[in-house]
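**Q** Quick one: sequence and predicted model below, then my questions.
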Amino acid sequence: MTAVPALAEILDTLRVVSLPLATRFRGVTRREAALFAGPEGWAEFSPFLEYAPDEAATWLRAAIDFAWNPQPEPRRDRIRVNATMPAVDAARVPEILARFDGCRTVKIKVAERGQVLADDIARVRAVREQLGPEGRIRVDANAGWNVDEAERALHALSEFDLEYAEQPCASVEELAEIRTRLADWDIPVAADESVRKADDPLAVARAGAADVLVVKAQPLGGARRALDIVERAGLPAVVSSAIDTSVGLAQGAHLAAALPELAHDCGLGTASLLAADVTGEPLSAESGAIPVRRVEPDPALLDRHAAPPERRAWWIERVGACHALLSS
């Protein structure tokens, strides 16, 4: 378990940024993140704003681990990444795909609140037309369907040759049911929220409810804990991110680099969804991959994108609340 440094050590270098997104994602147009430095370099603490301290504290533990400890030994120095397609109108698909250089895989958001299945079909069709038959398409519903809705939607989307469907339903029991219903359609099921937001991240594997695990360094408490979960689950893994800055993506890249096997492209190309970053050399996809390296923020960019004083104060209070939980 990572030792918890004094709160003053974290706050001494803490910078809070607010970065504009290139397109609306998860209902927001800006991404806030807290960054701080430790003996090993810079790390990111950026749980979504609605997360309470008991959940966000795990994200702080991951950031502390990345800033204070050497990471697991890498097995590769570049990570192939997928493009991420927000729940946009189909007409915007070419514009957004153009931001992801050389990516052969696209993860498409579906089941967006306020949209209908026809919107998802149009978006997925547009991506398939852009990629051609050799490209890989995966869809992510963020637990937005019940079992019957998922079955109907995924049957309708099956003509586009899906690599897998990520978190089509909310519960482990629902995932197991939809996986059974999809068996004859050859659409694997991937679990994300059922791993990173679960009290027991191995329950989905024990229940036979997924074919693939989606793991994220921050929500799982760092690379070592994520690697342990993957090993104990015995399932293929995809490393993903949560619209991190390039500092946060660096931690994800170190996790992906340490996995014994990495058969799928990873969701670590999301710097391309940011309209600004904290470094002049962001971890954006180049020829479909990102390098495994730490990222040093540019002081001028930290100043340019600094969050307003009231938002910095909010993040300082949040870090303190999470630190108190970790220290206890």
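**A** Arrived safely. Numbering: from 1, shown residues only.
**Q** can we go C-alpha only for contacts and neighbour counts from here?
**A** Will do.
**Q** max-length helix in this protein?
**A** Longest helix in the chain by number of residues (criterion: DSSP state H): helix 309-327.
**Q** Show me which positions of it end up buried.
**A** Neighbour-count burial for helix 309-327 flags 312, 315-316, 318-323, 326 (criterion: 16 or more other CA atoms under 10 Å).
**Q** Now tabulate these in a markdown table and tack on distance to Ile178.
**A** Output for these, formatted as a markdown table (distance: CA to CA, whole Å):
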| residue | distance to Ile178 |
| --- | --- |
| Arg312 | 43 |
| Trp315 | 39 |
| Ile316 | 42 |
| Arg318 | 38 |
| Val319 | 39 |
| Gly320 | 41 |
| Ala321 | 39 |
| Cys322 | 36 |
| His323 | 39 |
| Leu326 | 37 |
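**Q** packing partners for the longest helix of the chain?
**A** If contacts are counted by 3 or more CA pairs under 8 Å, 6 or more residues apart in numbering; DSSP states H and E, helix 309-327 sits against helix 7-13, strand 15-25, helix 53-68.
**Q** can you tell me which residues contact Lys216?
**A** By CA atoms under 8 Å, 6 or more residues apart in numbering, the residues touching Lys216 are 196, 226, 239-242, 252.
**Q** Now do the strands in the protein.
**A** Counting by DSSP state E, the chain has strands at residues 15-25, 28-38, 41-45, 78-80, 83-85, 105-109, 136-140, 162-166, 189-191, 212-215, 237-239, 289-291.
**Q** Would you mind finding the most buried of these?
**A** Ranked by mean neighbour count, those are led by strand 189-191 with a mean of 29 (mean count of other CA atoms under 10 Å).
**Q** Give me the helices and strands touching that one, please.
**A** If contacts are counted by 3+ CA pairs under 8 Å, 6+ apart, strand 189-191 sits against strand 162-166, strand 212-215.
**Q** nearest to Val93, of those?
**A** Across those, Val93 has its closest neighbour in strand 162-166 (17.3 Å, CA to CA).
**Q** now the angle from that closest one to strand 136-140?
**A** Using axes from the mean of the first three to the mean of the last three CA atoms, to 10 degrees, the direction of strand 162-166 lies 20 degrees away from that of strand 136-140.
**Q** Second structure for comparison follows:
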Amino acid sequence: MTPGLDDLLETARVVALPMTTRFRGVDVREALLFEGPEGWAEFSPFVEYADAEASAWLAAAADYAWNSQPAPLRDRIPVNATVPAADAAHVAEILERFPGCRTAKVKVADPGQQLSDDVARVRAVREALGPEGRIRIDANAAWNVDEAERALHALAEFDLEYAEQPCATVDELAELRTRIKYMGIPIAADESIRKSDDPLAVARAGAADLIVIKAPPLGGITHALQIVVAAGLPAVVSSALDTAVGLSQGAALAAALPHLDYDCGLGTGALFAQDVADLSPVDGAIPVGRVTPDAARLDRFSASAERTEWWLDRLRRCHALLAASAS
């Protein structure tokens, strides 16, 4: 049951956190935080998302703040370093922000860049991590099948752990998976899970070897766990450039998975110049547990009046959608 709008607005705070490196076109990450009976939660769908999609994020946040969550099976979550589509010369500096991480997720196929930029970036990551480090790439569905096959052939020499969402559609992923079978590079589905009306279609089609899940776009931890069980594939829990509050929800999801075979994408707090609380990787992992934002940081990084009202209006619209769907 969705809490009342007044309950959400009572403690709502909107923050604007500067980032150390531009990521996903974002230099300052905005998020709306609120507190419920179980603790703090985060509502932070990216600004370009329509209300219908963003409302699932609100349902997930309300669930996390108002309801108890599945029991954790572990108290620490190993996480990967995240390397934005930066120049290869900056890779070593970026990786230093993720102490102890044995895995790096590297953004590729960024608009305006070439495959040669991706190759140079991934090569720099391999040199920094050494032969035992694990490298996964994320194309955010930017390639068609031919482009993806060509790119993975060029990147195969760096011993990729997997390629995340190289193509946009389930059919493309299935075709690519067949084409590159000889390379031995697993395919992971992300957007095909969290942005789909049928998140199990990718599993039914045999289009992926593993799935990447995020609690907010899937409506919360319980629903995300149900998808993992139904898909029958290994899962990696990831974040959407969340604050420490949102990362704690991701850690709770990862802690509840029956099996955790891969490092999770929950170390992105290291990409902020400063967060509302401290939840960056230590010895390659983050702890499981709810996070309370620091009051002084909430004040220091409070968004402008205009941006605060924009987020509150969005909250009202998404709440109305949830209320209508429940009636």
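**A** Done, it's in. Only a predicted model underlies this, so the values are computations on that prediction, with no experimental measurement involved.
**Q** quick one: contacts of the longest helix of the first structure?
**A** 4, 7, 11, 15-16, 34, 53-54, 56-57, 60-61.
**Q** Which part of the second structure matches that helix?
**A** On the second structure, the counterpart of helix 309-327 of the first structure by TM-score structural alignment is residues 305-323.
**Q** Mind reading off the mean deviation between that stretch and the first structure?
**A** With mean CA distance after the TM-score superposition for the first structure, stretch 305-323 of the second structure departs from the first structure by a mean of 0.4 Å once superposed.
**Q** if we can go back for a sec, let me know which of the helices and strands packed on strand 189-191 of the first structure is the nearest to Val204 of the first structure.
**A** With CA to CA, the closest approach to Val204 of the first structure among these belongs to strand 212-215: 8.9 Å.
**Q** For the most centrally placed residue in the second structure, give me its contacts.
**A** With distances taken as CA atoms, centre = their mean, the residue of the second structure nearest its centroid is Ser239 (2.3 Å). Ser239 of the second structure makes contact with 214, 246-247, 250, 265-266, 268, according to CA under 8 Å, 6+ apart.
**Q** What is the nearest of the residues you listed to Ala231 of the second structure?
**A** Looking across these and measuring by CA to CA, the closest to Ala231 of the second structure is Lys214, at 14.6 Å.
**Q** Distance of the aligned partner of that closest one in the first structure relative to Leu7 of the first structure?
**A** Alignment note: Lys214 of the second structure maps to Lys216 in the first structure; criterion TM-score structural alignment. Separation of Lys216 of the first structure from Leu7 of the first structure (CA to CA, to the nearest Å): 24 Å.
**Q** tell me the two of the contacts of Lys216 of the first structure that are most distant?
**A** With distances taken as CA to CA, the most widely separated pair in the contacts of Lys216 of the first structure is Ala226 and Ala242, at 15.2 Å.
**Q** Quick check: the counterpart of Leu182 of the first structure in the second structure vs Asp197 of the second structure, distance?
**A** Under the alignment (TM-score structural alignment), Leu182 of the first structure maps onto Ile180 of the second structure. The gap separating Ile180 of the second structure from Asp197 of the second structure is 27 Å, by CA to CA.
**Q** what's the answer for Ala208 of the second structure, then?
**A** For Ala208 of the second structure, the distance to Asp197 of the second structure equals 17 Å [CA to CA].
**Q** Which one of these two is surrounded by more residues?
**A** A side-by-side neighbour count of Ala208 of the second structure and Asp197, using other CA atoms under 10 Å, places Ala208 first with 24 against 9.
**Q** residues contacting the more buried one?
**A** Ala208 of the second structure is in contact with 173-174, 177, 186-189, 202, counting by CA under 8 Å, 6+ apart.
**Q** of all the contacts of Ser239 of the second structure, which comes closest to Thr292 of the second structure?
**A** Minimum distance to Thr292 of the second structure across the contacts of Ser239 of the second structure is 10.8 Å, recorded for Gly246 (CA to CA).
**Q** Tell me how far the aligned residue in the second structure for Asp12 of the first structure lies from Asp75 of the second structure.
**A** Superposed on the second structure with TM-score structural alignment, Asp12 of the first structure falls opposite Glu10. Distance, Glu10 of the second structure to Asp75 of the second structure, using CA to CA: 31 Å.
**Q** more crowded one of the two?
**A** Asp75 (14 against 11).
**Q** Quick one: map the more buried one onto the first structure.
**A** Aligned partner of Asp75 of the second structure by TM-score structural alignment: Asp77.
**Q** what's the answer for Ala104 of the second structure, then?
**A** Match for Ala104 of the second structure (TM-score structural alignment): Val106.
**Q** go on, Ala139 of the second structure?
**A** Under the alignment by TM-score structural alignment, Ala139 of the second structure pairs with Ala141 in the first structure.
**Q** Much appreciated, bye for now.
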